[in-house]
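In: have a look at this fold, sequence not included:
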């Protein structure tokens, strides 16, 4: 009898002040378009890379940047930590998508900074099976504009912590393909990370195969030029 009824709809959630989760925000067609775009962005030069931390450790996720190149802990116009190629440009359509995301999350006013949001950088993270992301804060930007996070592929357990320490309190969220998470205001500089991914949970029609999870975060750097 279980198959006779659709699963209950997942609803909007606000896990912390300034943080908004909109499940299934991207349509299947939009997800497929973004997956195809990620494949193009991942190509060299300035393509997908493995990030080495100043401590010598290597991140288990792989990363490609658009607009500005992120490296621990700053931004540059070239891949300063690998090859030196100029960073790929920030796509205008990604900026438009991020502005639409803020309007959906915040209603186009208040915490979103109505009319003042100018995203200029995107960081695309690829989580192969078994990858994770330790708790960290996005604090290389010079403004406190909200971060827009889009999930594609496998489901993950995302941990949203507090702004003071990497310890509790925190909230664990399930992020599925197509979900939108925006965090700004009091949550803008909260510690956050990915505890684990759930291999094989992506819709096969998305075309990711065994790739795992993709996460696109769009930000406003506040940097000149």
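Out: That came through fine. Remember, predicted model here, so these are calculated numbers, not experimental data.
In: C-alpha from now on. contacts and neighbour counts both.
Out: Will do.
In: in this structure, where's the longest strand?
Out: strand 58-66 (DSSP state E).
In: and whichever helix or strand comes after that one, what does it pack onto?
Out: Once strand 58-66 ends, the next helix or strand along the chain (criterion: DSSP states H and E) is strand 69-71. Based on contacts counted as 3 or more CA pairs under 8 Å, 6 or more residues apart in numbering; DSSP states H and E, the elements that strand 69-71 packs against are strand 74-76.
In: ok, the residue nearest to residue 87 when sequence neighbours are not counted to residue 89 distance?
Out: For residue 87, the nearest residue in space outside its immediate sequence neighbours is residue 78; the separation is 5.1 Å by CA to CA, 6 or more residues apart in numbering. Spatial separation of residue 78 from residue 89 under the definition CA to CA, to the nearest Å is 11 Å.
In: from the chain's centre, how far out does the helix or strand encompassing residue 99 sit?
Out: Counting by DSSP H and E, the secondary-structure element that holds residue 99 is helix 92-106. Averaging C-alpha coordinates over helix 92-106 and over its chain gives two centres that are 13 Å apart (CA atoms, centre = their mean, to the nearest Å).
In: quick one on the thing from earlier: comparing residue 78 and residue 89, which residue is more hemmed in?
Out: residue 78 (19 against 16; other CA atoms under 10 Å).
In: that one and residue 71 touch, don't they?
Out: No: contact between residue 78 and residue 71 fails when scored by CA atoms under 8 Å: they sit 10.1 Å apart.
In: here comes the other one, which I'd like you to weigh against the first:
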């Protein structure tokens, strides 16, 4: 990995109640496999797209959704703000990873203390690609109908991730360095915390990944049912 390391610890951390950061959780082969899978998921139809917000602004990340299609601000079974194609199915590999992640961060006993962690049945993945210079403002993941934890996997360039509070976009917040292979889970009291990406760090990815920029995969349980 190239670039100057940030002065953040590289060990398990709990930056807020219900939020756990595990560095280097994915091994190099798992990372390469996920990058290849993301390339497949990104292909049309229902491929990676640029999101235009209701305010007219355009997000600097590009996104592809699996299982349910996220758009501002809801979910659908088709790409309602794109090519109109049916959303790609939720991959079992991501469901397995998300279940492993909850076991890793909360343990078999701790899961019972986190809302939605027991009986966790993820059915959505949102894959965001951050090209150089992209960022994401502080926001809540609140379109789901259930308060089950969010599982976040990082690939490629490192970033500065900001985990805020549940009330406002202002302080208090905690900044974390997320590198390729890192796992972040936020549930319980932190499930609806504001969070975002302050900046990415170009050139910090392992060249073996063959990835320019950063990929972030978030896995969620929707609580939605088809009409």
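Out: Perfect, I can see it now. Just so it is clear, the structure is predicted and the values come from calculations on it, not from any experiment.
In: gap between the residue nearest to residue 87 of the first structure and residue 45 of the first structure?
Out: Here the criterion is CA to CA. By it, residue 78 of the first structure lies 10 Å from residue 45 of the first structure.
In: residue 118 of the first structure now?
Out: On the measure of CA to CA, residue 118 of the first structure and residue 45 of the first structure end up 26 Å apart.
In: what packs against the longest strand of the first structure?
Out: Packing contacts for strand 58-66 of the first structure, counted by 3+ CA pairs under 8 Å, 6+ apart, involve strand 49-52, strand 121-127, strand 133-136.
In: what about 7 Å?
Out: The contact analysis (3 or more CA pairs under 7 Å, 6 or more residues apart in numbering; DSSP states H and E) places strand 58-66 of the first structure against strand 49-52, strand 121-127.
In: for those, which one sits closest to residue 19 of the first structure?
Out: strand 121-127 (18.8 Å; CA to CA).
In: residue range for that closest one in the second structure?
Out: Taken onto the second structure by TM-score structural alignment, strand 121-127 of the first structure occupies residues 124-130 there.
In: run the chain-centre distance for the matching stretch.
Out: 6 Å.
In: what's next to it, contact-wise?
Out: Outside stretch 124-130 of the second structure, the residues that touch it by CA atoms under 7 Å, 6 or more residues apart in numbering are 61-68, 90, 213-222.
In: likewise stretch 18-38 of the second structure?
Out: Residues from elsewhere that reach stretch 18-38 of the second structure, judged by CA under 7 Å, 6+ apart: 10-14, 105, 155, 181-190, 209.
In: just the buried residues out of those, in PyMOL syntax.
Out: If you want just the buried ones from these in PyMOL, going by 16 or more other CA atoms under 10 Å, the selection is:
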select buried, resi 10+105+155+181+182+183+184+185+186+187+188+189+190+209
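In: in strands only, show me the contacts of stretch 18-38 of the second structure.
Out: Taking DSSP E as the definition of strands, those contribute 13, 14, 155, 183, 184, 185, 186.
In: right, and the last one touches residue 152 too?
Out: No: with contact defined as CA atoms under 7 Å, residue 186 of the second structure does not reach residue 152; the gap is 8.4 Å.
In: can you pull the residues that touch both of these two?
Out: Common contacts of residue 186 of the second structure and residue 152 (CA under 7 Å, 6+ apart): none found.
In: quick revisit: which residues are in contact with the residue nearest to residue 87 of the first structure?
Out: Contact criterion CA under 7 Å, 6+ apart gives 69, 84, 85, 86, 87 as the residues in contact with residue 78 of the first structure.
In: name the nearest residue to residue 168 of the first structure, ignoring sequence neighbours.
Out: Spatially, and ignoring its direct neighbours in sequence, residue 168 of the first structure is nearest to residue 161 (6.8 Å; CA to CA, 6+ apart).
In: now for the one you found: what does it line up with in the second structure?
Out: Residue 161 of the first structure maps onto residue 164 of the second structure when the alignment is built from TM-score structural alignment.
In: so what's its match up against?
Out: By CA under 7 Å, 6+ apart, the contact list for residue 164 of the second structure reads 171, 172, 173, 174, 193, 194, 195.
In: after superposition, how close is the helix holding residue 99 of the first structure to the second structure?
Out: Mean deviation of helix 92-106 of the first structure relative to the second structure after superposition (mean CA distance after the TM-score superposition for the first structure): 0.5 Å.
In: show residues contacting that helix.
Out: Judged by CA under 7 Å, 6+ apart, the contacts made with helix 92-106 of the first structure from elsewhere in the structure are 20, 108, 112, 119, 148, 182, 218.
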